[in-house]
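S.K.: Structure for this input, please:
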Amino acid sequence: MTFPWMLLWEVSLTVTVIGSTLVTIFLLTLPSAFSNFPSHEITESDFTDDQKNDLERSGFAFYQKHKDEDGSLKIETSVQIVVLGDIGRSPRMQYHALSIAHNGGRVDLIGYVDPSIDINPEVKAHRMINIVPIPVFPFQPTSKMSFLLLAPLKIAFQIQALYHALGYRTKANKWMLVQNPPSIPTLFVAQIICFLRSTKLVVDWHNFGYSILALRLGPEHILVKISQWYEGYFAKSAAAHFAVTNAMCRVLKEKWNIDALPLHDRPANHLRPLTEDERVTFLKTRPELEGQPFDLHDRSWRLIVSSTSWTPDEDFSIMLDALVRYATIRKREKALPRIWAVITGKGPLQAYYKSKIQQYVQEGNLNDTIISTAWLSTADYARLLGSADLGISLHTSSSGVDLPMKVVDMFGTGLPVAGWGQFEAWPELVKEGENGRGFGSGEELCGILQELFVEKDKGRQLRRLKDGALRESERRWDDEWMPVAGHLFGFASATRS
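M.R.: All right, here's what the predicted structure looks like:
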């Protein structure tokens, strides 16, 4: 045998041995599969003293009510909830976790944990919810080119992090509930783990991942086309699907023959209307109003609130244009009240728009208008919404069939809404002239502000919208969740409450 062939033989043999060794290790260390026997159990010793004192939030009250004679509570339903994003920015998935836990199920809530973003205190307090943080990819793209270069590395990093968290850092569960988007690589990893662990996969459709990618790359980009194929291929074999709108259910059926159950967003219990005294008490704590000649009890000014992620699918320039127009009109129509606008949230375009606001202020284009940005705790955000006169939604919908949960939060506090309404699913949430108004430009939004805030109207239009929002606030998350998701996961509201 000649030298080159001997070398090739030795290299091939080495590669084969290493490859077979790795495959053997992989097979020997596969995650354990789910089994109903024995059922998961919890006893009194699993609760800390603090959790025993916090009966309702920790789940100890449920344990006491439903435990067996031997002091154990059998957990028949266990769910991994997967959020490839900040858990604190995913209220719907947190509500899923709380509903499952409140009905006696066990939850592993898996996602990013940003210390600066509050997770619902009830989620953190509940004994049946285990928060599993996953590491964040350490590099962020600064341009389209860097996005394309970093994307493969980020995907590989996320695959490893998700696989490890789902397969080894958490026990085998009966169900896996995945937030989509992001779909890459979440759906791929979820399918592998569900196959290996005999877990049933449920996809909760908030939007389409490929439509969001199209905002960055354009709808005809090859990666967008691949993303669209991938999303449908890895999702349609799931055991069940939820979607946030009826319109999204229709598109899923038409595009990928996926039968999804509509599960509309509804507010959680911490979002509620405030009394006038509660409203005034909260507003007195806001530093933005220090030194301002506002009488918090009269209505000579109006507070509007918008929550935004400061991303391209929420065009803040529309609201800024409306406020500049309003300030200009108010110079000649003094009957219009002053406006205080609070913009909550964090995101990549925040610094840009803050500089634009400062520029307009210096140029005198926002006279008698206060625009402030804020990042609030869960409780303070709920109180801010309950204290406002009008909520503003700038969500433009990349797919046309999703809905902004911020509007649901606003309705939860009885706050009427004006929002970008130029997409198909908007009427599923907002009834024009009943609980909100839709607009398609800054000029239209300015017109709405004038109509609702004009003094000669004596607030009749705004009160009508307020009454509609208060009626909407009566529709709560658990009322929507139990007959859809609760039924799927095997809960009976009559016995597990």
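
S.K.: CA atoms for contacts and neighbours, from now on please.
M.R.: Noted.

S.K.: what's the helix or strand for Ile110?
M.R.: Assigned by DSSP states H and E, Ile110 belongs to strand 106-112.

S.K.: which helices and strands does that strand pack with?
M.R.: Helices and strands touching strand 106-112, as assessed by 3 or more Cα pairs under 8 Å, 6 or more residues apart in numbering; DSSP states H and E, comprise strand 78-86, helix 91-102, strand 129-133.

S.K.: Quick check: what element follows it along the chain?
M.R.: Assigned by DSSP H and E, the successor of strand 106-112 is helix 121-125.

S.K.: what residues are up against the closest residue to Gln350 other than its chain neighbours?
M.R.: What sits nearest to Gln350 in space, not counting adjacent residues and going by Cα to Cα, 6 or more residues apart in numbering, is Trp310, at 5.5 Å. With contacts taken as Cα atoms under 8 Å, 6 or more residues apart in numbering, Trp310 has the following neighbours: 316, 345-350.

S.K.: Out of those, which end up buried?
M.R.: Buried residues within the contacts of Trp310, defined by neighbour count using 16 or more other Cα atoms under 10 Å: 316, 345-346, 350.

S.K.: hang on, Phe439 packs against Gly421?
M.R.: Yes: distance between Phe439 and Gly421: 5.6 Å, which falls inside the contact criterion (Cα atoms under 8 Å).

S.K.: To compare against the first, here's the next sequence to fold:
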Amino acid sequence: MAISWLLVWEVSLTVAVILSTAVTTFIITLPYTYSHFHPHSINESDFTEEDRKDSERSGYAYYQQHKTADGVLTAVCSIQIVVLGDIGRSPRMQYHALSVATHGGKVDLIGYIDPTVDLNPDVKAHRFINIVPIPPFPYQTKSRILFLLLAPLKVAWQFQSLYVAVGYSTKATKWMLVQNPPSIPTLLVAQMICFFRNTRLVIDWHNFGYSLLALRLGRKHPFVILSEWYEGFFARGATAHFAVTNAMCRVLKQKWSIDALPLHDRPARHLRPLSDEQRIEFLRSRPELQGEDLTLTHRSWRLIVSSTSWTPDEDFSILLDALVQYAAVRKSRTKLPKLYVTITGKGPQQQYYLQRIRRLVDDRKLDDTTITTAWLSTEDYASLLGSADLGISLHTSSSGVDLPMKVVDMFGAGLPVAGWSNFQAWPELVTDGENGRGFDSAEGLSSVLQELFGEQNMRQLARLREGALREQERRWDDEFMPVAGQLFRLKAER
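M.R.: All right, here's what the predicted structure looks like:
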């Protein structure tokens, strides 16, 4: 018995020494904590000659206006904006970064960089924004079994890479703004760094991580239940919260007693309605439209656009089934226009749906319907939205309380929308009959297309476009400044 107690004592002592050494090393090696005596600053040397020529876009004009006599501009606030995902596919977090920088804040924008995905050109150009890449997990799988086996390795990889990025690759900041989801391991790493650096954590809720995981594993899976507990536990300690809808704010309050500020998505300034001349010029550049009459009135065709990440929360079979039904009806109602459908985006289910489209074409079920996929630059995507006749959103919402930002982008370009409407938050974005139409089945979408494109109902489509144009009048900064701008103590420029 004495020997066994001695063994327990030795093991316990060894574990205690290891843990204390690890904690001590962590504290000593972590860069200095945030201090008002060490503010972030911008200097003349931070700008190139090109930056000085494009002074508004690069922030040089703001620097010139606010610098001190010795050429130093002290940032009004410093912030790490963290995206455990591809920054290029996170427009809202880019908008956050640009708004903070435009109003004099210093930003570290941290996340994955996909070389095939364009960042917002204004974000790349602004010298108050430092883009910090983190390495993505090198293995991906569609197999559920392999997904479960690789999950611990992926979390460990993400923990280490994110921890290094926010704790060592960047200076300490006053604020950290984290996109959620993904919550694992983002919220844990953020809480650790913020605690030791005296940084104030803000969580920007786009959706719930556990609800997205449930799409893959099922709502009652142990991993989903654990994820839900983890998300609530580590979110409660944040200084503040933003949420994309009022409905999400209510759920956060009811579920975890979290008081979130609603911060709705609004379009960025590069998304603008186009003139008739600009629309025709862009349509002329599209290869699938070669030979078509590009007159904007009395055309025999219509252009539909949909944007997707090709993930399970967007069921594209709904759109394909609706197009098949539309093509069948058009054989008897010949005055219905033929359709050109452009689908933009990349994602895991893209090849599956491309194969389905090819089979439908071979079976002559999509006569007079041309479907193309595209990956466009920021400028060309904005032009496509501004030139289309109708936008389609198939976002079904895993939680019921998030909203698709693609619809906001479409409104920014003055494009009316038809979208899946069978979830709680949809009315916060679209008013049926005023700026868009809702549907909850393929049959419903087909009926909307027939109604809006029918010869007798063109006035309805024109009315929806007028409603979309009204929506684009309120921009991102109009939403950001009264909420996030006030929290971060930013001042609007006169």
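
S.K.: ok, back up a step: who has more neighbours, Phe439 and Gly421 of the first structure?
M.R.: Gly421 (22 against 19; other Cα atoms under 10 Å).

S.K.: how near is the nearest residue to that one once chain neighbours are set aside to Gly447 of the first structure?
M.R.: Among residues not flanking Gly421 of the first structure along the chain, Gly438 sits closest, at 4.6 Å (Cα to Cα, 6+ apart). Gly438 of the first structure is 11 Å from Gly447 of the first structure, where distance means Cα to Cα, to the nearest Å.

S.K.: out of these two, which sits in the more crowded spot?
M.R.: When Gly438 of the first structure and Gly447 are compared for neighbours, Gly438 comes out ahead with 22 against 16, by other Cα under 10 Å.

S.K.: wait, the more buried one sits on Pro427?
M.R.: No: judged on Cα under 8 Å, Gly438 of the first structure makes no contact with Pro427 at a distance of 9.2 Å.

S.K.: hey, what's in contact with both of those two?
M.R.: Both Gly438 of the first structure and Pro427 are in contact with Gly421, where contact means Cα under 8 Å, 6+ apart.

S.K.: which non-adjacent residue is nearest the residue nearest the centre of the first structure?
M.R.: What sits nearest the mean C-alpha location of the first structure, by Cα atoms, centre = their mean, is Ser90, with 2.9 Å. With Cα to Cα, 6+ apart as the criterion, Ser90 of the first structure has its nearest non-adjacent residue at 7.7 Å, and that residue is Val83.

S.K.: which residues touch that neighbour?
M.R.: If a contact means Cα under 8 Å, 6+ apart, then Val83 of the first structure has 90, 93, 109-112, 178-179 as its contacts.

S.K.: What of Val342 of the first structure?
M.R.: By Cα under 8 Å, 6+ apart, the contact set of Val342 of the first structure is 303-306, 371-374.

S.K.: can you rerun that using 6 Å?
M.R.: When the contact criterion is Cα atoms under 6 Å, 6 or more residues apart in numbering, the partners of Val342 of the first structure are 305, 371-373.

S.K.: Out of these, which end up buried?
M.R.: When neighbours are counted using 16+ other Cα under 10 Å, the contacts of Val342 of the first structure contain these buried positions: 305, 371, 373.

S.K.: is it fair to say the second one lies in a strand?
M.R.: Yes: under the criterion used here (DSSP: H, G, I helix; E, B strand; the rest coil), Ile371 of the first structure sits inside a strand.

S.K.: So the nearest residue to it once chain neighbours are set aside, which state does it fall into?
M.R.: If the residues on either side of it in the chain are set aside, Ile371 of the first structure comes closest to Ala341, at 4.7 Å by Cα to Cα, 6+ apart. At Ala341 of the first structure, secondary structure determined by three-state DSSP is strand.

S.K.: what's the mean deviation for whichever strand or helix holds Tyr381 of the first structure versus the second structure?
M.R.: Per DSSP H and E: Tyr381 of the first structure is located in helix 378-387. After superposition onto the second structure, the mean distance of helix 378-387 of the first structure to its aligned counterpart is 0.4 Å, using mean Cα distance after the TM-score superposition for the first structure.

S.K.: what's the distance between Leu403 of the first structure and Leu187 of the first structure?
M.R.: In this structure, Leu403 of the first structure and Leu187 of the first structure are 22 Å apart, going by Cα to Cα.

S.K.: Hmm, I typed the wrong one, I wanted Val280 of the first structure.
M.R.: Between Val280 of the first structure and Leu187 of the first structure the distance is 47 Å, computed by Cα to Cα.

S.K.: So between those two, which is more surrounded?
M.R.: In terms of neighbours (other Cα under 10 Å), Leu187 is the more surrounded of Val280 of the first structure and Leu187; the figures are 24 against 15.
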